[in-house]
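> Give the three-dimensional model of this entry:
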Amino acid sequence: MKLLLASNSPRRKELLEQAHFHFEIEPAKVEEVFDESLPIDEALMKVAQTKAMDVADVYPDYVVIGADTIVYFQGKRLGKPKNKDEAKRCLHALSNQTHEVKTGVCIIRDHQPYTFVETTKVHFRDLSDFEIDKYVKSGACMDKAGAYGIQECDFVEWIDGSYSNVVGLPMERICQFFHVRF
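Take a look at the predicted model:
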């Protein structure tokens, strides 16, 4: 089986490597369009499928994985912050609160898409202004949904669900899919 990851995410790459997948990387070249008119899970699956199909159309002999991860808080989607002020606002809002991390995944084999959404609840402890400022100044928040990476900060008090989902790919579900289907 030839496998392609339709993403440039170093975190997704690392998760697949840790699970001993042999794969190549071919990032999708489509613009991410999040359809706000759809229910959140459907919109996420649509983005993941658009990414995966973009690559699968060029590499039809490969199995392709596409994904999109968001933070969902108080009925709103929190993507990657546009600037440091937005990152600070986001982290202040998440402080001492519970939010959801949702990853839409699409795996395509022989032009047949398999899509799902994995949801993990995450609760932040109370964050000080100093901690938020220090983290934002480090720049680590800028390329991550919700302005944080669980693997590089100690903001999380507890999670309910898949840790790897919060990093960027729900590996339990992906490994199960490949075990059952291949």
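> Only C-alpha atoms from now on, for both contacts and neighbour counts.
Fine.
> which stretches of the chain form strands?
Using DSSP state E, the strands of the chain run over residues 3-5, 24-25, 63-73, 76-78, 98-109, 112-124, 156-160.
> please give me the structure for this one as well, since I'd like to look at both together:
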Amino acid sequence: MSRAGRKRKQGARTKSGRLSRAAINFDKGTERAQAMQSLYGTDGADQIGRAYRWGLLGEGNEAKALLDLSRKLANAYWRAFTTGPIVSAIADKTGGSIVDLDHEKIKRQEQWLTECLRFVDRMGVRRSFDQLVIDVNPDHGPPWLDNLIFARRTHKHADPMDERRLREALDGLCALIA
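Model prediction:
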């Protein structure tokens, strides 16, 4: 006759009968997530990281500088131009404390971002620049970048129009570094 109550959990047990904590399983994600990790490493979460990983930004420290500037611009853009949830300063999750913001720093960063974007806009490469640097493409995209990466992976010739789009975006980035 069995005991009433909850069923016993499955798994390895210690001598005392408790569940063993020795076997910890880490979730590695889906097969697709594992494939993306093997292709891009930790840089697969954004389009500029995927381009960097496949050598489309150039070589060495110059490519790393372009990657860092791109991520800095994207972070500044989304910090400046998005709105978050409406939160009450009286009863927010931190116990009602009000965070002191450095308004001068925020203003300087927004001015820097606006100057950078206007400069790229005057160059006439803003659309390609935005697709490579600003837009949110966590898994894939823009299509021209995916085509370039596929061509690089398969050792085939890339479409000249896709190469032109990448060149436009990189021209904007390189001009901002200079």
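> After superposition, what's the TM-score here?
TM-score of the superposed chains, computed with TM-score structural alignment, normalised by the length of structure 2, equals 0.29; 83 aligned residues with a C-alpha RMSD of 4.7 Å.
> returning to what we had before: adding distance to residue 178 of structure 1 and mean neighbour count, write the strands of structure 1 out as a markdown table.
A markdown table is the format used below for the strands of structure 1 (distance: least, C-alpha to C-alpha, whole Å; neighbours: other C-alpha atoms under 10 Å):
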| stretch | distance to residue 178 of structure 1 | mean neighbour count |
| --- | --- | --- |
| strand 3-5 | 11 | 22 |
| strand 24-25 | 16 | 15 |
| strand 63-73 | 10 | 25 |
| strand 76-78 | 29 | 15 |
| strand 98-109 | 10 | 24 |
| strand 112-124 | 11 | 19 |
| strand 156-160 | 24 | 14 |
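> Distance to residue 176 of structure 1 added to those strands, as TSV?
Shown next, in TSV, are these (distance: least, C-alpha to C-alpha, whole Å):
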stretch	distance to residue 176 of structure 1
strand 3-5	16
strand 24-25	20
strand 63-73	14
strand 76-78	28
strand 98-109	12
strand 112-124	13
strand 156-160	19
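> Mind checking those strands for the one nearest to residue 55 of structure 1?
strand 63-73 (7.1 Å; C-alpha to C-alpha).
> right, so of the strands of structure 1, which gets closest to residue 84 of structure 1?
Closest among the strands of structure 1, using C-alpha to C-alpha: strand 76-78, at 14.2 Å.
> If I take the top helix by length along structure 1 and strand 112-124, what angle do their directions form?
For structure 1, the longest helix by residue count, based on DSSP state H, is helix 40-58. Put simply, helix 40-58 of structure 1 runs at 140 degrees to strand 112-124, going by axes from the mean of the first three to the mean of the last three C-alpha atoms, to 10 degrees.
> List the buried residues in helix 40-58 of structure 1.
40, 42-56 (16 or more other C-alpha atoms under 10 Å).
> who does that helix touch, helix- and strand-wise?
The contact analysis (3 or more C-alpha pairs under 8 Å, 6 or more residues apart in numbering; DSSP states H and E) places helix 40-58 of structure 1 against strand 63-73, strand 98-109, strand 112-124.
> packing partners for the last one?
Okay, so that is strand 112-124 of structure 1. Using 3+ C-alpha pairs under 8 Å, 6+ apart, strand 112-124 of structure 1 sits against helix 40-58, strand 98-109, strand 156-160, helix 163-167.
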